[in-house]
Each structure stands twice: as C-alpha cells, then as structure tokens.
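Trainee: A structural model of the following input is requested.
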Amino acid sequence: MPKERVTDIVERLALPIVEAAGLELVDVEYKKEGANWYLRVFIDKPEGVDIDDCSRVSEQLSDKLDEVDPIPNSYFLEVSSPGAERPLKKPADFERAIGEYVHISLYEPEAGQKVFEGTLTAFDSEQLTLLVRRKGVEKTVVIPLDKVAGARLAIEF
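Mentor: Next up is the predicted model:
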C-alpha cells in the first residue's frame, strides 16, 4: 500500500477543525525552502479571514499534529488566507470564480499557448471557458480540464 502524503494527512486532520470554525480549507502545502520545512494551511470565508481565525485554527491544528505526529521532521506551521490570487483546485472553486479574472497554466499547449489569463465565463466537469483579451481583441478559449496544470485567481492590470 502506498504511503499517504503529508498534505493528505494534514488535510484530513485540518478539515474538521476548519469547518467547525465556519471556514473553508482552501489548500495545504508542505515544502522545503532552504534548510527549513514549511507546512502551510490556507483557509478562507466569504468575507475573508482575519488574524483571530488564523490563530484559532493554528492552535487547534498544532495540538492535533502534536497528538498524531504524522510528520517525522521539524517544520514551521503557517495558517493564513490564500490571498488575492487564491488557487482554484476543486470544482466549487471554479464555479465560484465564474466572472472573475483568472490565470491558467497548462501541461501542454492549447491553441499554441501554455498560459492564459482572462475572465472565466463557464466551467463544467470537462472544460473551462475563458474570455481572453489580446491587443484589444476578445476571444473565447475553451480549455479541457485535464490539460490544466494550475489555476488561480489573478489581478488584472
């Protein structure tokens, strides 16, 4: 049986804590940066999270992680908002982002490009539709979901 990833374990432990606080678990990252490991848990709610939300989740999750001890090495736990460029991972994320400006990167080129930015106009289980503006001309681009390597909200300049 394959070993469970740290992010999956932490997500399973964090989800009941986050939901009990009336928040949404957006993402979990476990990364090495320099000599240190960082466990980052991103939370949100419609009106945005504040320092009290982050602190409450951090304290409860830290206690749970100490109890279960699923991570063999030392790490820094960070609980925060996903920020203005929130990742889009779950179907609900994409549905909520319809009408928003997004950044999409692909595994392989579609219409000769691997990166698109535009307004998400539609989403279903197989594809997403963007309205892309280039040199003053608007164009609709349909991207198969299985080609999406990463997606996030973007800030339009």
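Trainee: all contacts plus neighbour counts: C-alpha atoms, from now on.
Mentor: OK.
Trainee: was I right about E78 contacting Y38?
Mentor: Yes. Contact between E78 and Y38 holds when scored by Cα atoms under 8 Å: they sit 7.3 Å apart.
Trainee: Give the next helix or strand downstream of the helix or strand encompassing C54.
Mentor: Using DSSP states H and E, the element containing C54 is helix 51-68. As assigned by DSSP H and E, the chain's next helix or strand after helix 51-68 is strand 76-80.
Trainee: List the contacts of that following strand.
Mentor: 36-43, 49, 54-55, 57-58, 62 (Cα atoms under 8 Å, 6 or more residues apart in numbering).
Trainee: please give me the structure for this one as well, since I'd like to look at both together:
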Amino acid sequence: MAQQHRQRLLAVVEPVVTAGGYDLEDLSVTRVGRRHLLRIAVDSDAGVDLDAVAELSRGISSALDDAEAGGDELIAGEYELEVGSPGVDRPLTLPRHWRRNRARLVKVRAGGQEVTGRVVAVDDAAVTLDVDGDRQTHTYGDLGPGRVQVELKRLAELPDPDDQDFDEAEDEAEDDEEGEDGE
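Mentor: Model prediction:
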C-alpha cells in the first residue's frame, strides 16, 4: 500500500480508535480475490474484549463510509473490515507492549545474547526480567524485539480435585450434558 494512501486511511481510522481509549497497533490492506481486506489491530492496558471490537468495528466502518461519501476514495471497490488485538505473536518493541505483558515469559535478544525470562517490571526507560531467579534490567536500546512465549498452565495453577468449587463445576457440566440428551 502506498505511503500516502496509508496516511489517508490512518487519518480516518486512528481518531476513532484513540477516542475509544485504544492504541492503533497496526493497519494493513491486502487484496483477497476481488475484494480488499482492511486489517486493524488495536490494544490497551486493559486488553480488548469482543464488545470493544464490535463497537470499534462499527465506528471505523462509519468513519470510512463518511470519508468516502465526502469524495475521498480510501479503498477501491469492496472491502472487508477486520478489527482485533495483535495477539501473542506480535513483537514487543514499545514500552507499552512490555508493560502489557508484565508477568509473562518472553524471549528477547538483550545485550547481544538471547535471553528468556519473565517480565517483572517495566518503566519508560527499561524492562526488568527474571531469568532463572536473577533479575536483569535492560534499557530499550539494548533490547531487540521480544516475543511472548506461550506457556501451558503451570501445575500449581490447576484446580485441586479435592476443591469443592472444582466438584461443583464438574457436576454442572454433567447436568448440562444430561439436559441435552433429554433425560
């Protein structure tokens, strides 16, 4: 997408996103058959839920329609709008990305070596990682793009089978299954 075209789209989309209290993380347009796909990634410190995505989609769609009704052709022909969050595979490059992933395990090139550690503290100047019990603080200038490492639930976080709440949840699931069978 040409830079000028992208800037025109950003001028329409970004005010809607920021007015909703979100950060615009990415905007891309790709051709899919005869249509275009406008993909927008948003995020916030509180995360992004499905209701927010639906509300933002309506607001962005309306803003694009208004801009095109005013004579500014932003996307030639039909397009599909997709709004969502960046996901865990997004590289952590800005302080807000690191802040939003506090307590997560990340892999990053730091000080010339690859490091895997848990994000324990973040400020405007640096990130502190717990690397096997050793706390290491790195300025953003010393860090490459970080990647969140997907972790399965830790054993200590799994529900205890002797826990009353666990048994009740199991009973409710069994009741739901019986109700579906008509018994």
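Trainee: about what we covered before: could you identify the buried members of the contacts of strand 76-80 of structure 1?
Mentor: Buried residues within the contacts of strand 76-80 of structure 1, defined by neighbour count using 16 or more other Cα atoms under 10 Å: 39-43, 49, 54, 57-58.
Trainee: how about the residues you listed, which pair is most distant?
Mentor: L39 and V49 (18.5 Å; Cα to Cα).
Trainee: Show me where structure 2 has its strands.
Mentor: Secondary structure of structure 2, counting by DSSP state E: strands at 23-32, 35-43, 79-84, 105-110, 113-122, 126-131, 134-139, 147-148.
Trainee: Of all the ones you listed, which one comes closest to T93 of structure 2?
Mentor: Across the strands of structure 2, T93 of structure 2 has its closest neighbour in strand 147-148 (9.3 Å, Cα to Cα).
Trainee: Not counting its neighbours along the chain, what's nearest the residue nearest the centre of structure 1?
Mentor: The residue lying closest to the centre of structure 1 (Cα atoms, centre = their mean) is P87, at 3.3 Å. Counting by Cα to Cα, 6 or more residues apart in numbering, the nearest residue to P87 of structure 1 once its immediate chain neighbours are dropped is R152, at 4.0 Å.
Trainee: what's the burial count for that neighbour?
Mentor: Residue crowding around R152 of structure 1 was assessed by other Cα atoms under 10 Å; the count is 20.
Trainee: My understanding was that it contacts R86; is that so?
Mentor: Yes. At 5.4 Å, R152 of structure 1 counts as touching R86 under the criterion of Cα under 8 Å.
Trainee: and stretch 78-87 of structure 1, which residues are buried?
Mentor: Across stretch 78-87 of structure 1, burial judged by 16+ other Cα under 10 Å covers 78-82, 86-87.
Trainee: Excluding sequence neighbours, find me the nearest residue to the aligned partner of E29 of structure 1 in structure 2.
Mentor: E29 of structure 1 maps onto L27 in structure 2, with residues paired by TM-score structural alignment. Spatially, and ignoring its direct neighbours in sequence, L27 of structure 2 is nearest to I40 (4.6 Å; Cα to Cα, 6+ apart).
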